[in-house]
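Visitor: Below are the sequence and a predicted model; questions follow.
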Amino acid sequence: MATPSETTLLILGAGGDLTHRLLLPGLATLLAVEPERRVRVVGADRADLSPTQWKARVKDSFASVKTPAKVTKAVTADTAYRRTDLLEEAELRSLVQACGDGPLVIFFALPPQVTMKVCDLLQHVDLPATTRLALEKPFGTDRESAAEFNALLHRVTSEDDIFRIDHFLGVATVFNLVGLRFANRMLAPIWSAEHIERVEIVYDEDLALEGRAGYYDGAGALKDMLQSHLLQVMSLFAMESIAVLDAQELRDQKVQVLRATRVWGGSPKRSSRRARYTAGSIAGHDVPDYTAEHGVDPSRGTETLAQVTLEVRNNRWAGVPFVLRSGKALGSPRKQIVAHFRDVPHLPTGFIGTSGGDRLVIDLKPGAVSLTLTMNAEGDPLDLEQKTLSAPLAAPRMQAYGEVLAQVLDGSQLLTVRGDAAEECWRVMEPVIKAWAADKVPLETYAAGSGGPDGWLPDE
């Protein structure tokens, strides 16, 4: 039973990969940095795990991030596991009652459709006065289902206690972007269409499917990455200034960007691309054709690389293409935001070379920023070349899931996705989803380990 000074973290779906690989290690990094926190971990799932097996699983997850022994011992001494059919109301009620009357965080480490069914039951269960719901993306499967999901969640608790999690919005990502934009005088005045020609937000991975066919083959790169993570990053990049680091103000500004966002030119056929990897090699390891991966249904036509060009129709960004791209099994991982600056209006006659190509690059993993500028080359003083100034960004104190859990445990909404933003993200990508479903955009191919099909992103 939880004591009044601690919070119970109830993990639904505790037997799954998300809990073992990301959630528990994230919690371990949080408690290693903030050992004064009192968190009791309760796992629940249909799997039949003994107390010994559950504690071993917690220890193994904590060991994966080299957690101090004192932290591991404190958590495992009081952790518990309950075998529960989460779709049976009586069992769910008993599980919640066993967590006590203290502050409760319910983390849904479950498939989206199961999460909705559990929430439907929770509205009939008496919850502690302080109960927060932490939910993984995707938030629905389209705009209509996202709205229905929001209505269901609001029957369980208020929006202030709903935490839609996007681990891309970890503290380091948010603070680095906000700090870079608004904490210096040099960049703020040029952060607009007047000076920026285009923006690319790219998350290319060298990982292939890695056993995730159960989820990924039903989602694809567009829904898995662009519709959620990359739109959230774009809204941070493009938002107007905030006065304080306040959750409501930050999320208000982000959703204003999303409301102004449309597919470039209103044409998903011309402004989106999709492709799927074929057999190839990455770092000396053979990768099978995507359709040959275990659990994949080739008839679905699932893409593993997606690119969509968007426009933000407001005074600051009108006319600037925002290119969002993400894919798997690519030869060179690339996880960055690139702002390409416009050429100077006039290059003085007599200089040799070009002044074009200046850009700001923000690396998301690892965090770094580099500024490529045109300047005089060595040797001939009339010759121009580009030189790059680089600096690392502040390193995160803990893993992304640790940062997110800290905010949930504290009741801070700073890093979460608000309900209206979740619906807007689906609205933005809805035309593309429909065009792809109707085969109006061809499904291209690329060999695993390559850079993807030719001619997608503009040349650097």
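Guide: Received, thanks.
Visitor: Please make it C-alpha for all contacts and neighbour counts, starting now.
Guide: Will do.
Visitor: For the helix or strand hosting Ala435, name the packing helices and strands.
Guide: Using DSSP states H and E, Ala435 maps to helix 419-437. If you count contacts as 3 or more Cα pairs under 8 Å, 6 or more residues apart in numbering; DSSP states H and E, helix 419-437 packs onto helix 143-156, helix 247-259, strand 261-263, helix 268-271.
Visitor: Nearest to Gly295, out of the ones you listed?
Guide: Closest approach to Gly295 among these is made by helix 143-156 (25.6 Å; Cα to Cα).
Visitor: how distant is that closest one from the center of its chain?
Guide: 21 Å (Cα atoms, centre = their mean, to the nearest Å).
Visitor: What are the buried residues along that helix?
Guide: Within helix 143-156, the residues that count as buried by 16 or more other Cα atoms under 10 Å are 143, 146-147, 149-150, 152-154, 156.
Visitor: what's the most distant pair in the residues you listed?
Guide: Arg143 and Val156 (20.4 Å).
Visitor: check contacts around the residue of the chain most remote from its centre.
Guide: Centroid-distance maximum for the chain: Gly350 at 47.6 Å, with Cα atoms, centre = their mean. Residues counted as contacts of Gly350 (Cα atoms under 8 Å, 6 or more residues apart in numbering) are Leu382.
Visitor: any idea what it is structurally, helix, strand or coil?
Guide: Using DSSP: H, G, I helix; E, B strand; the rest coil, the structure places Gly350 in coil.
Visitor: Against Ala391, how distant is it?
Guide: Applying Cα to Cα, to the nearest Å, the value for Gly350 to Ala391 is 33 Å.
Visitor: Going C-terminal from the helix holding Ala435, what's the next secondary structure element?
Guide: Trace forward from helix 419-437 with DSSP H and E and the next one is strand 443-447.
Visitor: What count of nearby residues applies to Glu34?
Guide: Residues contacting Glu34 under the criterion other Cα atoms under 10 Å number 12.
Visitor: Just confirm Leu389 contacts Leu371, I think it does.
Guide: Yes - taking contacts as Cα atoms under 8 Å, Leu389 lies within contact range of Leu371: 5.2 Å.
Visitor: ok, structure two:
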Amino acid sequence: MTKTPNPLRDPRDKRLPRVAGPCVLVLFGVTGDLSRKKLLPAIYDLANRGLLPPGFSLVGFARRDWDHQDFRQIAYESVKEHARTPFREDVWTHLSEGMHFVPGEFSDPGAFDALAMAVKELDESRGTGGNYAFYLSIPPKFFPQVVEQLQRSGLADAADEAPERRDGDGGSRPWRRVVVEKPFGHDLQSAKELNDTVHRVFPEESIFRIDHYLGKETVQNILALRFANTMFEPIWNRSYVDHVQITMAEDIGIGGRAGYYDGIGAARDVIQNHLLQLLALTAMEEPTSFSAEAVREEKAKILSSVRVPGPLDLCTARGQYAAGWQGGVKVNGYLEEDGIPRDSRTETYAAVKLQIDSRRWAGVPFYLRTGKRLSRRVTEVALVFQQAPHQPFSQTDTEELGSNALVMRVQPDEGITVRFGSKVPGTSMEIRDVNMDFAYGESFTESSPEAYERLLIDVLIGDPPLFPRQEEVELSWKILDPIEEHWAERGELDQYKSGGYGPDSADELMARDGRAWRRL
């Protein structure tokens, strides 16, 4: 019996080398924060780890009057400041030789003709084989212009390329791929329109929708924890789990993202993608294999089974951070941030209670919350278990005993915590909660790659299991749209102090069910 290779295996595993084949990565929006702080450093780190081919080439496209050397200098500064791996001059020299820049507007056909000429020259000079990946690190409103220009200029069509040149996938035909950054629309209708726009030019198998959370080692470890260990699966269900809490808390405000954030809000920015993906990975059934199709199929089944309980007033909460103290520093409220209208109704905190209509999870609430300017930064998934049906102890013996919990920490202290009751040393029978911790940094000598390293190499190789497909995107919007519509009609928005734990309405949401949020 042939075992199906696990595409979630670490790419550094020598038994499964995952080195990209010859290719060009065209980066639109190369002057933005994402490119400078994440993408360019991740590309260098991949090169430093030996995962890019010798002829790999990077082409930046932006509305700047730069030449190739200007682009290389910007990339150099980004790598020196943000790269995860040590800087090596020989690696940088080789990588930078393949860096080129094409100036232009998204609406300018001449600029895209120049881009087409540039990548064809790279095919000849660096042997990139006609394989191109287009990374759209740009606002979604520009997607139609860019993909139409890619089609008009022939860049999106591999049919005319030499058929005998082999790419890194082992195929005989050059490939074209497009990478789309979230948000994937702002509601179900816009998500469908965005998908139609991209699909007019690229087939589904060539579209990679980036959710960088899915590239994090600890998110992938949810699947490893569940399906590589027999000790957890028997209790991973409604018979033992009381409820699940999924949290993404940030201790920062919106920073310079006012233009993007206002009108989007916490729910669209985080719950629709990151937290619902975490819910799907936590609740899904075991896939038949770790192929992209099998994993995506199980995630889609769960998302299609999610039900928003009603009435919505009782199962949702939203708030907006007010002025306060953060780390001993006085900070502004959301309405005082630069670029934010003083009458903005955009939430910076959102919480929602969801139910999953399945045999495994019937009656188990999933509580999702996210917020800015909270007491600390943490992302975690916590399974809180039911109390033991009978405890042969007196009430005073267990007055400090809570519920057992299994907590998967995504950031910043990546690892797993198990909380359980243990006897306090002494002559009396006193039981308290204790924690048993697993930390990535202490258990493995190698450091975890950044999420964008994993996702970029998957794009270049053509390995899609960590990328949500359109069905998942639409199912997520079907969950969130009724909540957003309700909030738009109701209009209420609670204020909460910066540096705290969120609005009172979020605590009330849990208190109505006799539960409480885990302390941040």
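Guide: Structure received. Note that this is a predicted model, so its numbers are computed, not measured.
Visitor: Just give the TM-score of the two.
Guide: Here the TM-score for the pair of chains, by TM-score structural alignment, normalised by the length of the first structure, is 0.94; 455 aligned residues with a Cα RMSD of 1.9 Å.
Visitor: Of Leu389 and Leu371 of the first structure, which one has the most company?
Guide: More crowded of Leu389 of the first structure and Leu371, by other Cα under 10 Å: Leu371, with 17 against 10.
Visitor: so the aligned partner of that one in the second structure, which of the three states?
Guide: In the second structure, Leu371 of the first structure lines up with Val418, judged by TM-score structural alignment. The three-state assignment at Val418 of the second structure reads strand, by three-state DSSP.
Visitor: Give me the nearest residue to Val418 of the second structure, chain neighbours excluded.
Guide: Leu406 (4.7 Å; Cα to Cα, 6 or more residues apart in numbering).
Visitor: distance of Asp45 of the second structure from Arg126 of the second structure?
Guide: 20 Å.
Visitor: typed the wrong thing, it's Ala323 of the second structure
Guide: In terms of Cα to Cα, Ala323 of the second structure sits 54 Å off from Arg126 of the second structure.
Visitor: same check, this time on Gln411 of the second structure
Guide: From Gln411 of the second structure to Arg126 of the second structure the distance is 39 Å (Cα to Cα).
Visitor: thinking again about what came up before, would you turn the helices and strands packed on helix 419-437 of the first structure into a markdown table with distance to Ala47 of the first structure?
Guide: As requested, these are arranged in a markdown table below (distance: least, Cα to Cα, whole Å):
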| stretch | distance to Ala47 of the first structure |
| --- | --- |
| helix 143-156 | 26 |
| helix 247-259 | 37 |
| strand 261-263 | 43 |
| helix 268-271 | 44 |
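Visitor: closest to Pro68 of the first structure out of these?
Guide: Among those, helix 247-259 sits nearest to Pro68 of the first structure (Cα to Cα), with 32.0 Å.
Visitor: Mean per-residue distance, that closest one versus the second structure.
Guide: Superposed on the second structure, helix 247-259 of the first structure shows a mean distance to its aligned partners of 0.8 Å (mean Cα distance after the TM-score superposition for the first structure).
Visitor: ok, residues contacting that helix?
Guide: 231-232, 235-236, 238-243, 312, 412-415, 417-418, 420-421, 424-425, 428.
Visitor: Of these, keep whichever come out buried.
Guide: The buried subset of the contacts of helix 247-259 of the first structure (16+ other Cα under 10 Å) comprises 231-232, 235-236, 238-240, 312, 412-415, 417-418, 420-421, 424-425, 428.
Visitor: And stretch 228-240 of the second structure, what's buried?
Guide: Quick answer for stretch 228-240 of the second structure (16+ other Cα under 10 Å): 236-238, 240.
Visitor: Return the member of the residues you listed nearest to Arg72 of the second structure.
Guide: Scanning those for proximity to Arg72 of the second structure, where the rule is Cα to Cα, the winner is Trp236, at 50.2 Å.
Visitor: Residue in the first structure paired with that closest one?
Guide: Using TM-score structural alignment, Trp236 of the second structure pairs with Trp191 in the first structure.
Visitor: Then Arg342 of the second structure?
Guide: Under the alignment (TM-score structural alignment), Arg342 of the second structure maps onto Pro298.
Visitor: Trp436 of the first structure - nearest residue in space that isn't next to it in sequence?
Guide: Closest to Trp436 of the first structure by Cα to Cα, 6+ apart is Pro442, at 7.9 Å.
Visitor: hey, where'd the helices end up in the stretch 301-450 of the first structure?
Guide: Counting by DSSP state H, counting those that start in this stretch, the stretch 301-450 of the first structure has helices at residues 400-410, 419-437.
Visitor: Would you tell me which one of those is buried the most?
Guide: Of the helices of the stretch 301-450 of the first structure, the one with the most neighbours on average (mean count of other Cα atoms under 10 Å) is helix 400-410, at a mean of 22.
Visitor: residues in the second structure aligned with that one?
Guide: Against the second structure, helix 400-410 of the first structure falls on residues 451-461 (TM-score structural alignment).
Visitor: try stretch 146-161 of the first structure
Guide: Going by TM-score structural alignment: stretch 146-161 of the first structure matches residues 191-206.
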